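Visitor: Generate coordinates for the sequence data below:
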Amino acid sequence: MDAQTLWLTFKLAVLTTLLLLCAAIPLCHWLTFGKARWRPIVEAVATLPLLLPPTVLGFYLLVLLGPRTAPGRLLIHIIGHPVAFSFSGLVIGSMIYSLPFAVQPITAGFSAISPEVLDAATLLGAGRLRILFDLLLPLARRSILTAAVLCFTHTVGEFGVVLMIGGDIPGATRTLSIAIYDQVQDFRYTQANHTAILLLSVSLLALILVYGWGRQARRA
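Guide: I've put the predicted structure just below:
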């Protein structure tokens, strides 16, 4: 197995997970406790990557992040190079594609917190930030851990989006899921089997952790 591809996949999954949690926590707080009328639209958009075919999402991201669009030109100005077919493009695409796996568990965790607890904290003079960091995040920690595991695993195994937006560049955008595709195309079934076993093991371990935390939460 190519150690460079393994490291790139791991780095992509870790970075995507960390950035997604930083973005998803405030978004989920707003989705749970916000009162804007257009909140269902935002929630639908955040869930849309779960339903779209990866190639469709990858195609539109490739067009949107290209030099012919304003967002694409802005990112090129900030980063200094085109986003498409680069590691930066993989991170952006992975974040958008895995967004539902962060939003759904964290929103469910926030929604499960008793409103009476939040009202009591407000009456005691706690501000929004203090309620978020001292109350919501500790009480929803299992949901946040579940979101982190799902985002990490989903990023490790994603194929369509990373192939569309990143291509198949060794050392730059080739991930494990693309590597196994290349191995099968070249009839290297033994290597493909080793890569597949690794991806299968990661997915199985993630599910065991998620279900284990779920049972502990129900017993607590």
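
Visitor: all contacts plus neighbour counts: C-alpha atoms, from now on.
Guide: Fine.

Visitor: How about the residue nearest in space to the middle of the chain, nearest residue that isn't a chain neighbour?
Guide: For the chain, Ser98 is the residue whose C-alpha lies nearest the centre (C-alpha atoms, centre = their mean; 3.3 Å). Counting by C-alpha to C-alpha, 6 or more residues apart in numbering, the nearest residue to Ser98 once its immediate chain neighbours are dropped is Cys151, at 5.8 Å.

Visitor: Next: Ala196.
Guide: Ile180 (7.0 Å).

Visitor: again, but for Leu31
Guide: Nearest residue to Leu31 in three dimensions, chain neighbours excluded: Arg39, at 6.4 Å (C-alpha to C-alpha, 6+ apart).

Visitor: Work out the gap between the helix or strand where Val210 lies and the centre of the chain.
Guide: Assigned by DSSP states H and E, Val210 belongs to helix 189-219. Remark: helix 189-219 is offset 17 Å from the chain centroid, using C-alpha atoms, centre = their mean, to the nearest Å.

Visitor: next up, for comparison:
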Amino acid sequence: MDWTPLLLSAKLAFWTMLLIPILASPLASLLAFGRFKGKSFLDAVITLPMVMPPTVLGFGLLVVMGPRGVAGGLWEDLTGGRLVFSFAGILFASLIFNLPFAVQPLRASLEKLDPRLLESAAILGLSPLESFFRIVLPNCLGGLAAASILVFAHSLGEFGVILMVGGSIPGQTQVASIAIFEAVEALRFDDAFKMSMALVPICFAVLMIINKINARRS
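Guide: Below you'll find the model as predicted:
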């Protein structure tokens, strides 16, 4: 049996977990502490991938990331290659799909922060950016870790969005979930069972880690 799809899923999950805090932290901070018009609209836009059917989101990303799309055209101008049907493309799609799964728990963690800390920082002359890195971020590391690990596990099981954006190119975009689906379609139940059983303990271990992090935070 070829284990390449499982390794590709692990690679995708790792890079998603590594990059998602860069996107999620400022957005979660803005939603937790911001007071501005359109906040509810921004919140809905960020949360939309969580409730939208994956195939619908995948089709939208396919249009945006295609050669005639905004992101796809810019990527082709910069790199000379296509964004869709590539690892970079499925990583971009994974970040968009997983963004609300990181923002929501991180936002909840930030909202528990004592507002007096931020008020004291402002009185001492710290800028909002300095307050974020010196006060907010150190006090929400547990929530950030839990969100990142949750995103890692969620990335391992991505199917609809990845299939729409990346197709099923062996060694490039054929992740484990797609390989399992194709194995079942081809009646290769042994291969599907082995790959499925390889994912179960990984997901279980991730949940145990998240539970321990939440227990320490409590």
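
Visitor: who's in contact with the residue nearest to the centre of structure 1?
Guide: Going by C-alpha atoms under 8 Å, 6 or more residues apart in numbering, Ser98 of structure 1 touches 49-50, 151, 154-155.

Visitor: So how do I select the buried members of these in ChimeraX?
Guide: In ChimeraX, this line selects whichever of the contacts of Ser98 of structure 1 come out buried by 16 or more other C-alpha atoms under 10 Å:
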select :49,151,154,155
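
Visitor: Let me have the contacts of Ser98 of structure 1 in TSV, extended by secondary structure.
Guide: Formatted as TSV, these follow (DSSP: H, G, I helix; E, B strand; the rest coil):
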residue	secondary structure
Pro49	helix
Leu50	helix
Cys151	helix
His154	helix
Thr155	helix
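
Visitor: Could you pull out the helices in structure 1 for me?
Guide: Here structure 1 has its helices, by DSSP state H, at 3-33, 39-47, 54-64, 70-79, 87-111, 115-123, 128-131, 137-139, 141-157, 160-166, 176-185, 189-219.

Visitor: which of these is buried the deepest?
Guide: Highest mean neighbour count of the helices of structure 1: helix 160-166, a mean of 25 (counted as mean count of other C-alpha atoms under 10 Å).

Visitor: what sits up against it?
Guide: 54-55, 57-59, 61-62, 84-87, 89-90, 93-94, 97, 173-174, 178.

Visitor: Give the aligned equivalent of Ala148 of structure 1 in structure 2.
Guide: When structure 2 is aligned by TM-score structural alignment, the residue opposite Ala148 of structure 1 is Ser148.

Visitor: ok, that match - contacts?
Guide: 17-18, 20-21, 102.

Visitor: farthest-separated two in these?
Guide: The distance between the two most remote of those (C-alpha to C-alpha) is 11.7 Å, for Leu18 and Ala102.

Visitor: ok, the alignment partner in structure 1 of Val200 of structure 2 - contacts?
Guide: Matched to structure 1 by TM-score structural alignment, Val200 of structure 2 sits across from Leu200. By C-alpha under 8 Å, 6+ apart, the contact list for Leu200 of structure 1 is empty.
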